[in-house]
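Participant: next comes the sequence, and after it the predicted model I'd like to discuss.
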Amino acid sequence: MGVLSNKIERDQLKPGDHIYSWRSAYVYAHHGIYVGDGKVIHFTRAAGQEIGTGTILDKIIFSSSPSNTRHACENCGDQSRLHGVIMSCLDCFLSEGNLYLFCYSVSPVFFLTKARGGTCTLAVSDPSDVVLHRARYLLENNGFGMYSIFKNNCEDFAIYCKTGLLVETSFSVGRSGQISSLTAAVTAVASSPLRFLTTSAPGLIVVAGGMYCIGRYVSDIGIRRDVITIPVEILVARLHK
């Protein structure tokens, strides 16, 4: 595991690990918390419509989640109608994909070297027992709210379990590195008027690339200032009011 890939083998897994698997030809990844005994707690939508935009995209883009398998798993049963925080076996979670480990406490250089978001963060992970408590508590109380690709997705769930951090401002996107990367890319494109600062194609690439890197960096959960630590019991109580 390193700069080129976060891929790991199953025998390297430890309870409390934040894992993920790429879906739909590496378009996006599905994230969860490994809790041991071959089980993963993760956050999803029913019927395999994992992106949860509330648009026509939900009818076009499907995940490879357990709800998308043709035959019910002998261990998990039929999870096609389940939504929210669920627990699946590792095979169902991966859905024939590869296993990757999300990295915490990485250096700024390492973070920026990983050009694709949703693979690492500068934030510090809490001890595994705390991580497992959050994941299991949210599972028992179905306590992570409504799924939203922009504000409350599977990566947001896993990052919260690992750090206890939530975004304080209601207008902001969530903690997801995948969405932060998308936002940074849009910002880089929108910054095209900066082309007037350079007259060459390489110069434009440098400007756009710099804007992308800055956008990703300042949006990381370990850097941004609009986050607060919320105990899982308080989070669940607020959601169930």
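Facilitator: Received it, and whenever you're ready, just let me know what you need. Numbers count the residues shown, from 1 in each chain.
Participant: make it CA atoms for all contacts and neighbour counts henceforth
Facilitator: Noted.
Participant: residue contacts, A47?
Facilitator: S67, N68, S80, R81, L82 (Cα atoms under 8 Å, 6 or more residues apart in numbering).
Participant: what's the distance between it and S63?
Facilitator: Distance of A47 to S63, given as Cα to Cα, to the nearest Å: 9 Å.
Participant: and the contacts of A47, which two are furthest apart?
Facilitator: Greatest spatial distance among the contacts of A47 (Cα to Cα): N68 and L82, at 11.5 Å.
Participant: okay, those two: which has more neighbours?
Facilitator: When neighbours are counted by other Cα atoms under 10 Å, N68 and L82 differ, and N68 comes out ahead with 19 against 15.
Participant: what sits against the closest residue to the more buried one other than its chain neighbours?
Facilitator: Leaving aside its chain neighbours, N68 sits nearest to G48 (5.3 Å; criterion: Cα to Cα, 6 or more residues apart in numbering). Residues counted as contacts of G48 (Cα under 8 Å, 6+ apart) are F62, S63, S64, S65, P66, S67, N68, S80.
Participant: A further structure is provided below for comparison with the first:
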Amino acid sequence: MGLLSNKIQKEELKAGDHIYSWRSAYIYAHHGIYVGSEMVIHFTRGTGQEVGTGTVLDHVIFSSSSPRDVPCSRCGDQSEFNGVIRSCLYCFLSGGDLYLFQYSVSLGYFVAKVRGGTCTLADSDPPIDVLYRASYLLDNGFGVYHIFKNNCEDFAIYCKTGLLVITSISVGRSGQASSFLAATAAIVSSPLRFLTTSVPGLMAVTSGMYCVSRFVSDVGIRRDVQKVPVEALVSNAGIVELQPSTRNQEE
């Protein structure tokens, strides 16, 4: 595993690892928490879909999490399951390769990882805390799936960090969603694109805006996140009152 790829072998897995696997020709990745014994707890949208837009595009670009005609002998038929579920590693990967999401990466490494949804500047909590959150949410749920605010990557990052977005107008913790919005903002919204008319100049400005947008959206530095106990998250149905961040109080 290195700068070009976070791919690992299953023999390298440890309980509490945040893992993912690319889907649909690397269009998106599905994320989960490895809990040991080749089992994974992860968050799905429902009807076998790992991610979705709620439009006809779902049938074109998104694959099912259970592509086999015969149900898994270990997991059973999970094609109609939704919310937080537990699957074997084989079903979770769905034929894809295994990758490890990285925490506490340096700024240089983060920027070099151009594709979002692979790493974060945030620190991970100890495995015992990660496994507790994942198991608790398996029993109690993680709210309603939302592609930009509450998706499978958001679930895994919360299990690893306990950090929850406490503003209603922002995207979730997902690096994939942040990258998509960053790319859109860099290409369409940034007024800096008018500073140059040359193709190289436009590419440089767009690339710079993309990197900045990804950086400020990362859960490791953004200010609209707060450490929230999993019991409070569930009891409040995912709605947490806006309070000064623990991170800000420490500073």
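Facilitator: Sure thing, it's come through. It should be emphasised that the depicted structure is a prediction, and the values quoted were computed from it without experimental measurement.
Participant: what TM-score do we get after superposing?
Facilitator: Overlay of the two chains. TM-score (TM-score structural alignment, normalised by the length of the first structure): 0.95; 239 aligned residues with a Cα RMSD of 1.5 Å.
Participant: so which of the contacts of A47 of the first structure hold up in the second structure?
Facilitator: Contacts conserved in the second structure for the contacts of A47 of the first structure, using both residues aligned by TM-score structural alignment, their matches' Cα atoms under 8 Å: S80, R81, L82.
Participant: okay, those in TSV with secondary structure and distance to A188 of the first structure next?
Facilitator: Converted to TSV, these look like this (DSSP: H, G, I helix; E, B strand; the rest coil; distance: Cα to Cα, whole Å):
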residue	secondary structure	distance to A188 of the first structure
S80	coil	38
R81	coil	39
L82	coil	38
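Participant: nearest to V40 of the first structure, out of those: which one, please.
Facilitator: L82 (14.7 Å).
Participant: hmm, that closest one is touching F43, no?
Facilitator: No - the criterion here is Cα atoms under 8 Å, and L82 of the first structure misses it with F43 at 10.1 Å.
Participant: circling back to that earlier point, if I align to the second structure, which of the contacts of G48 of the first structure are still contacts?
Facilitator: Those retained in the second structure, by both residues aligned by TM-score structural alignment, their matches' Cα under 8 Å: S64, S65, P66, S80.
Participant: what about the aligned residue in the first structure for L233 of the second structure, neighbour count?
Facilitator: Alignment note: L233 of the second structure maps to L235 in the first structure; criterion TM-score structural alignment. Using other Cα under 10 Å, L235 of the first structure is surrounded by 16 other residues.
Participant: what does S95 of the first structure give?
Facilitator: By the criterion of other Cα under 10 Å, S95 of the first structure has 19 neighbours.
Participant: these two touch, right, it and S64?
Facilitator: Yes - using Cα under 8 Å, S95 of the first structure makes contact with S64 at a distance of 5.8 Å.
Participant: where does the residue nearest the centre of the second structure sit, in terms of helix or strand?
Facilitator: The residue lying closest to the centre of the second structure (Cα atoms, centre = their mean) is E153, at 1.8 Å. Take DSSP states H and E as the rule and E153 of the second structure turns out to sit in helix 152-161.
Participant: tell me which residues in that helix are buried?
Facilitator: Under the neighbour-count criterion of 16 or more other Cα atoms under 10 Å, helix 152-161 of the second structure has C152, E153, D154, F155, A156, I157, Y158, C159, K160, T161 buried.
Participant: next SSE after that helix?
Facilitator: Next helix or strand after helix 152-161 of the second structure toward the C-terminus (DSSP H and E): strand 163-165.
Participant: which helices and strands does that next one pack with?
Facilitator: On a contact count with 3 or more Cα pairs under 8 Å, 6 or more residues apart in numbering; DSSP states H and E, strand 163-165 of the second structure meets strand 225-227.
Participant: and the strand it packs on against the first structure, how far off on average?
Facilitator: Its aligned residues in the first structure lie a mean 0.6 Å from strand 225-227 of the second structure after superposition (mean Cα distance after the TM-score superposition for the first structure).
Participant: mind listing residues that contact that strand?
Facilitator: Under the criterion Cα under 8 Å, 6+ apart, residues T161, G162, L163, L164, V165, I166, T167, V219, P244, S245, T246, R247 lie in contact with strand 225-227 of the second structure.
Participant: next helix or strand past it?
Facilitator: Counting by DSSP H and E, what follows strand 225-227 of the second structure is helix 230-235.
Participant: just put the contacts of A47 of the first structure in CSV and tack on distance to L239 of the first structure.
Facilitator: Output for these, formatted as CSV (distance: Cα to Cα, whole Å):
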residue, distance to L239 of the first structure
S67, 25
N68, 28
S80, 24
R81, 21
L82, 19
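Participant: V111 of the second structure in helix, strand or coil?
Facilitator: helix (DSSP: H, G, I helix; E, B strand; the rest coil).
Participant: and for it, the neighbour number?
Facilitator: 16.
Participant: cool, and the one 3 residues further on?
Facilitator: Applying other Cα under 10 Å, we find 15 other residues in the vicinity of V114 of the second structure.
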